[in-house]
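**Q** missing the sequence, but the structure's below:
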């Protein structure tokens, strides 16, 4: 087994399985630009490695897969940086283009860009106590990381609008029923079920999987690249706006944002 430790990300390779684990449990695996870049770096590093047969993306600690971008301590007086958006877009395209099946093992909260990361993977499975939350509008932002295409491609326009505009939690069972994810496993045997799924894929015809993945993505994610550009432009404007400043202040003060009197 080989192991790499990048900023907030653990990368291991064993028996043909690449595991990329966001390891910031004290922040519920909230990500910074360097965290997302480390995830993308791992996939780039092993893209041409013929010994890799399947990949798993997960979150450490059991409370969250990824709770979104880490906004605590953000300097609201500084001009918005493109770093996190660039990294989020890179992750979405890198995971999409990886030539092996990628499993998102969602054990806990998947929020914000965590939803984007989970849905960029090929098979998204969740523990029964997990949930999905496009929380962006709660802090005056719009979905990014490809979420506007990834969610709509899975559940359709009406459900995507509800998730994005109302920022409501979608429990794992409802996410499965809506077609957002591939399966739900019991909390107690979640890790074992993920390992079983990975072993099944690792023992399969990887070239056929690669061709299948490419063909389905080409058909269903035709708008992903365009969405990334639209999200980038819209988000950069929102990051410089008053709603975001009020949203961050409210988040840090643990209160509901007041967008009418910002």
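**A** Thanks, I have the structure now. A quick note: this is a predicted structure, and the numbers were derived from the prediction, not measured. Numbers count the residues shown, from 1 in each chain.

**Q** drop to CA atoms for contacts and neighbour counts, all remaining ones
**A** Fine.

**Q** please enumerate the strands of the chain.
**A** 2-6, 9-14, 17-22, 54-59, 64-66, 102-106, 109-111, 123-127, 131-133, 170-171, 183-185 (DSSP state E).

**Q** which residues touch the nearest residue to residue 187 once chain neighbours are set aside?
**A** Nearest non-adjacent residue to residue 187, counting by CA to CA, 6 or more residues apart in numbering: residue 127, 5.1 Å away. Residue 127 is in contact with 106, 107, 108, 172, 184, 185, 186, 187, 190, counting by CA atoms under 8 Å, 6 or more residues apart in numbering.

**Q** what of residue 143?
**A** 112, 113, 134, 136, 137, 164, 231.

**Q** for burial, what's the neighbour tally of residue 86?
**A** 16 (other CA atoms under 10 Å).

**Q** and it, what does it touch?
**A** residue 33.

**Q** swap in residue 167?
**A** Residue 167 neighbours (CA under 8 Å, 6+ apart): 133, 134, 135, 136, 137, 138.

**Q** which one (most neighbours) among these?
**A** The residue in these with the most neighbours, by other CA under 10 Å, is residue 134 (30 neighbours).

**Q** show me which residues of stretch 145-165 are buried.
**A** Of the residues in stretch 145-165, those buried under the neighbour-count criterion (16 or more other CA atoms under 10 Å) are 145-155, 160, 163-165.

**Q** cool, and stretch 38-47?
**A** 38, 39, 40, 41, 42, 43, 44, 46, 47.

**Q** got the residues you listed as CSV, with distance to residue 87 columns?
**A** Output for the buried residues of stretch 38-47, formatted as CSV (distance: CA to CA, whole Å):
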residue, distance to residue 87
38, 9
39, 9
40, 8
41, 10
42, 13
43, 13
44, 13
46, 18
47, 18
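
**Q** in helices, which of these fall?
**A** 38, 39, 40, 41, 42, 43, 44, 46 (DSSP state H).

**Q** the contacts of residue 127, buried ones only, as a PyMOL selection?
**A** Selecting the buried subset of the contacts of residue 127 in PyMOL, with 16+ other CA under 10 Å as the burial test, is done by:
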select buried, resi 106+107+108+172+184+185+187+190
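
**Q** ok, the contacts of residue 127 vs residue 122, which is closest?
**A** The shortest approach to residue 122 among the contacts of residue 127 belongs to residue 106, at 12.8 Å (CA to CA).

**Q** my guess is the closest one meets residue 129, correct?
**A** No: the pair residue 106 / residue 129 is not scored as a contact, 9.8 Å apart, by CA atoms under 8 Å.

**Q** what ranges do the helices span in this structure?
**A** 33-46, 83-97, 113-120, 147-166, 172-178, 190-202, 206-220, 224-239, 242-252.

**Q** what's the most buried one of the ones you listed?
**A** Most buried of the helices of the chain, by mean neighbour count (mean count of other CA atoms under 10 Å): helix 113-120, with a mean of 28.

**Q** got another one to weigh against that:
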């Protein structure tokens, strides 16, 4: 199985899926998401795998979301919004083994959502979390919003999305977004130790527990699918395009026209 945008390896019962687009801070494009989907499917189908580690290459970023430079910001792949991110999110939730996010740097936008979706998140003390959606004319309905509120509480989730602030690893741990924060040079050793501990447990019991946890929040799947349909329409509006253009041009967006139209 050959990939261009990710690295995929299996070792000692653990599957490692690494976004390998360091030059764009591991932002994903349609091809990246398609490759991650294939890797997750393969790992889930392998009975020898007891844990999956999702990571980003290099030192700077875990993932910074959708690559706005890809196709001039117009995603051309499949999926509701031109990128099958909802399929990837479903695989992270539905695969039988725990998925650990290894966050060594920035987990921003869609990257923050991916870390949120994982069963567990282990972060370096250098990690930074946050959202950018409303700054660039975007949002992640369903898992990225409703599920986030299950984890950090509604007040904090609304703050995260409304203000698009950055949060340190320690702040993320305090709000429940991260399981543990470790010194940067101990990140890999900690991830390996957690995986080894998981592999000592009953795989069937873990799989049942994961499905039981998921059952409590599976209604969010429907909310997210409906929201993504609306998002596909929103991306065609001048308001959304202004946000994306401002991001690429490295300037503040001007949403006054959108507010005036709704007045």
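**A** Nice, I can see it. Since we're looking at a predicted model, the values are computed, not measured.

**Q** could the contacts of residue 167 of the first structure go into JSON lines alongside distance to residue 215 of the first structure?
**A** Formatted as JSON lines, the contacts of residue 167 of the first structure follow (distance: CA to CA, whole Å):
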{"residue": "133", "distance to residue 215 of the first structure": "28"}
{"residue": "134", "distance to residue 215 of the first structure": "27"}
{"residue": "135", "distance to residue 215 of the first structure": "31"}
{"residue": "136", "distance to residue 215 of the first structure": "31"}
{"residue": "137", "distance to residue 215 of the first structure": "33"}
{"residue": "138", "distance to residue 215 of the first structure": "36"}
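
**Q** how close does the aligned residue in the second structure for the residue nearest to residue 187 of the first structure sit to residue 185 of the second structure?
**A** Matched to the second structure by TM-score structural alignment, residue 127 of the first structure sits across from residue 124. Taken as CA to CA, to the nearest Å, the spacing of residue 124 of the second structure relative to residue 185 of the second structure amounts to 8 Å.

**Q** cool, and residue 258 of the second structure?
**A** Relative to residue 185 of the second structure, residue 258 of the second structure is positioned 46 Å away (CA to CA).

**Q** does residue 43 of the first structure touch residue 95 like I think?
**A** Yes: contact criterion CA under 8 Å: residue 43 of the first structure and residue 95 qualify, at 6.9 Å.

**Q** how about the alignment partner in the first structure of residue 104 of the second structure, what does it touch?
**A** In the first structure, residue 104 of the second structure lines up with residue 107, judged by TM-score structural alignment. Shown in contact with residue 107 of the first structure (CA under 8 Å, 6+ apart): 58, 59, 62, 63, 64, 65, 126, 127, 129, 130, 187, 190.

**Q** map the fourth one across to the second structure for me.
**A** So the one you mean is residue 63 of the first structure. Counting by TM-score structural alignment, residue 63 of the first structure lines up with residue 60 in the second structure.

**Q** without its sequence neighbours, what residue ends up closest to its match?
**A** With sequence-adjacent residues excluded and distances taken as CA to CA, 6+ apart, residue 60 of the second structure is closest to residue 105, at 4.9 Å.

**Q** burial count for the alignment partner in the second structure of residue 7 of the first structure?
**A** Under the alignment by TM-score structural alignment, residue 7 of the first structure pairs with residue 4 in the second structure. Using other CA under 10 Å, residue 4 of the second structure is surrounded by 11 other residues.

**Q** so who does residue 4 of the second structure touch?
**A** By CA under 8 Å, 6+ apart, residue 4 of the second structure lies in contact with residue 20.

**Q** what do we get in the second structure for residue 167 of the first structure?
**A** By TM-score structural alignment, residue 167 of the first structure lines up with residue 164 in the second structure.

**Q** gap between its match and residue 18 of the second structure?
**A** According to CA to CA, residue 164 of the second structure stands 25 Å off from residue 18 of the second structure.

**Q** any idea how far stretch 67-87 of the first structure is from the middle of the chain?
**A** Relative to its chain's centre, stretch 67-87 of the first structure lies at 16 Å (CA atoms, centre = their mean, to the nearest Å).

**Q** can you pull the buried residues of that stretch?
**A** Neighbour counts over stretch 67-87 of the first structure (16+ other CA under 10 Å) mark 67, 68, 69, 70, 76, 80, 84, 85, 86, 87 as buried.

**Q** so how far is residue 110 of the first structure from the third one?
**A** Spatial separation of residue 69 of the first structure from residue 110 of the first structure under the definition CA to CA is 11 Å.

**Q** for residue 158 of the first structure, same thing?
**A** From residue 158 of the first structure over to residue 110 of the first structure (counting by CA to CA), the distance is 20 Å.

**Q** next one: residue 176 of the first structure
**A** From residue 176 of the first structure to residue 110 of the first structure the distance is 14 Å (CA to CA).

**Q** what does residue 91 of the first structure give?
**A** Between residue 91 of the first structure and residue 110 of the first structure the distance is 16 Å, computed by CA to CA.

**Q** verify the stated contact: residue 140 of the first structure with residue 251.
**A** No: between residue 140 of the first structure and residue 251 there is no contact under CA under 8 Å: 11.0 Å.

**Q** before we move on, the earlier item: and which of the contacts of residue 167 of the first structure is nearest residue 223 of the first structure?
**A** Residue 223 of the first structure lies nearest to residue 134 out of the contacts of residue 167 of the first structure, by CA to CA, at 18.9 Å.

**Q** what does residue 226 of the second structure align to in the first structure?
**A** Using TM-score structural alignment, residue 226 of the second structure sits opposite residue 230 in the first structure.

**Q** typo on my end, residue 195 of the second structure
**A** Checking with TM-score structural alignment, residue 195 of the second structure has residue 198 as its match.

**Q** again with residue 148 of the second structure
**A** Using TM-score structural alignment, residue 148 of the second structure lines up with residue 151 in the first structure.

**Q** same deal with residue 23 of the second structure?
**A** Mapped onto the first structure by TM-score structural alignment, residue 23 of the second structure lines up with residue 26.

**Q** and residue 38 of the first structure, what does it touch?
**A** 6, 7, 9.

**Q** swap in 10 Å and give it another go.
**A** Shown in contact with residue 38 of the first structure (CA atoms under 10 Å, 6 or more residues apart in numbering): 5-11, 20, 22, 32, 44, 87, 91.

**Q** do the same with residue 47 of the first structure
**A** If you count contacts by CA under 10 Å, 6+ apart, residue 47 of the first structure has them with 41, 94, 95, 97, 98, 99, 100.

**Q** and the gap between the aligned residue in the second structure for it and residue 193 of the second structure?
**A** Matched to the second structure by TM-score structural alignment, residue 47 of the first structure sits across from residue 44. Noted for residue 44 of the second structure: a distance of 21 Å to residue 193 of the second structure, by CA to CA.
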